[in-house]
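Engineer: Sequence isn't available, so here's the structure alone:
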């Protein structure tokens, strides 16, 4: 995950090093050994400068990622508020909010309702809102495990697809937040 965020910075450093090497090779045909030696020194300085810049960018990105991870862990250690959990449960599941009462016939519509509401609201949710939504999703998954053996295979497949979509939406949000946290602001020149 971190490699995808950092890869553009590493690619830029490697590109700079290759350009410096090509610049060294082209004029070497018509130059003296002393001129080539100076060109090599200059190229090495350029490569060192590019490497130093890339290292600084990677260090800043690493520090930001660590800070993001620390804040995320601290947030996840905080217990969820029971009233807010009930409100999210009602908001996301509607008439299926009594999860313990769901049967093999009513659990698929509950998942469908959860995903419909998640798709509608996800762009405005904070990470804490996702914590509450995930708690609702987990309760629904617990009930699914209790009634799974009574489900027809086609319903089970639909539920698996809905579970995968919820996980993908949540993971996408986490990745966007991490990307935003480690993004390197352009340096004013």
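Structural biologist: Ah, there it is. Source: prediction; values computed, not measured.

Engineer: okay, CA-based contacts and neighbour counts for the rest of this
Structural biologist: Noted.

Engineer: where along the protein do the helices fall?
Structural biologist: Secondary structure of the chain by DSSP state H: the helices cover 2-25, 33-77, 82-93, 107-121, 127-147, 153-182.

Engineer: same for the fourth one, what does it pack against?
Structural biologist: Contact partners of helix 107-121 among helices and strands, from 3 or more C-alpha pairs under 8 Å, 6 or more residues apart in numbering; DSSP states H and E: helix 82-93, helix 127-147, helix 153-182.

Engineer: now with 6 Å?
Structural biologist: Here helix 107-121 touches helix 82-93, going by 3 or more C-alpha pairs under 6 Å, 6 or more residues apart in numbering; DSSP states H and E.

Engineer: Put this next to the previous one:
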């Protein structure tokens, strides 16, 4: 049993050594982008079911915000990917404490759900009774909420991995205009919500 544990840990160490922190960050951002797209599709279905113009307006702003978040994630990922040689060279300059923390994060990320396989698809039946339709509507809201929570968790994971990739600080300047737009839309959403 002990030999098996040593063998598995050596395989994990080999796999982790093969990929750097910046590569983990890039993969995390790809997963985050995929989750954001999935959530946007779920929320689009909810928006179409809103009856009041005020509720629809809030959903439109939320969807616009989601689009900006996806764009920001894409720009950040592309910037690190474009400068991957510099990024990997920068990883070597990390101090021992940061490197140890980043290795721990990297190990946790490697075993995170969705990293090594596709996310499970949700299947729905086409024909339903009226009572089941109501239950499905409630489950749609719940799925959208769960999706948002999962996306936030991935965002936190990617933000933690970003601290291990020095290139992300240089790439932040490319996302500043998008962040300004996000902040403006957040304020607009608060104003619309207050008016309703």
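Structural biologist: Yes, it's here. In this text, all values refer to a predicted model and were calculated from it rather than measured experimentally.

Engineer: Quick TM-score on the pair, please.
Structural biologist: The TM-score (TM-score structural alignment, normalised by the length of structure 1) is 0.32; 97 aligned residues with a C-alpha RMSD of 4.8 Å.

Engineer: before we move on, back to that, using JSON lines, please lay out the helices of structure 1 together with mean neighbour count.
Structural biologist: Supplementary listing: the helices of structure 1 in JSON lines, determined by neighbours: other C-alpha atoms under 10 Å:
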{"stretch": "helix 2-25", "mean neighbour count": "15"}
{"stretch": "helix 33-77", "mean neighbour count": "15"}
{"stretch": "helix 82-93", "mean neighbour count": "17"}
{"stretch": "helix 107-121", "mean neighbour count": "18"}
{"stretch": "helix 127-147", "mean neighbour count": "17"}
{"stretch": "helix 153-182", "mean neighbour count": "15"}
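
Engineer: Show me the longest helix that occurs in structure 2.
Structural biologist: helix 130-162.

Engineer: can you pull the buried residues of the following helix or strand past that one?
Structural biologist: Using DSSP states H and E, the helix or strand that directly follows helix 130-162 of structure 2 along the chain is helix 167-171. Under the neighbour-count criterion of 16 or more other C-alpha atoms under 10 Å, helix 167-171 of structure 2 has 167, 168, 171 buried.

Engineer: Tell me which helix or strand comes right after helix 167-171 of structure 2.
Structural biologist: helix 176-195.

Engineer: now that next one, how far from the chain's geometric center?
Structural biologist: 20 Å (C-alpha atoms, centre = their mean, to the nearest Å).

Engineer: picking that back up, let me know the closest of the buried residues of helix 167-171 of structure 2 to residue 138 of structure 2.
Structural biologist: For those, the residue nearest residue 138 of structure 2 by C-alpha to C-alpha is residue 168; the value is 39.3 Å.

Engineer: element containing the residue nearest to the spatial centre of structure 2?
Structural biologist: Among the residues of structure 2, the one closest to the centroid is residue 32, at 2.4 Å (C-alpha atoms, centre = their mean). Residue 32 of structure 2 belongs to helix 21-48 when assigned by DSSP H and E.

Engineer: and that helix, how far out from the chain's middle?
Structural biologist: With C-alpha atoms, centre = their mean, you get 5 Å for helix 21-48 of structure 2.

Engineer: Give me the angle between the helix or strand that that helix is followed by and helix 21-48.
Structural biologist: The helix or strand immediately downstream of helix 21-48 of structure 2 is helix 53-82, counting by DSSP H and E. Helix 53-82 of structure 2 and helix 21-48 are oriented at 160 degrees to each other (axes from the mean of the first three to the mean of the last three C-alpha atoms, to 10 degrees).
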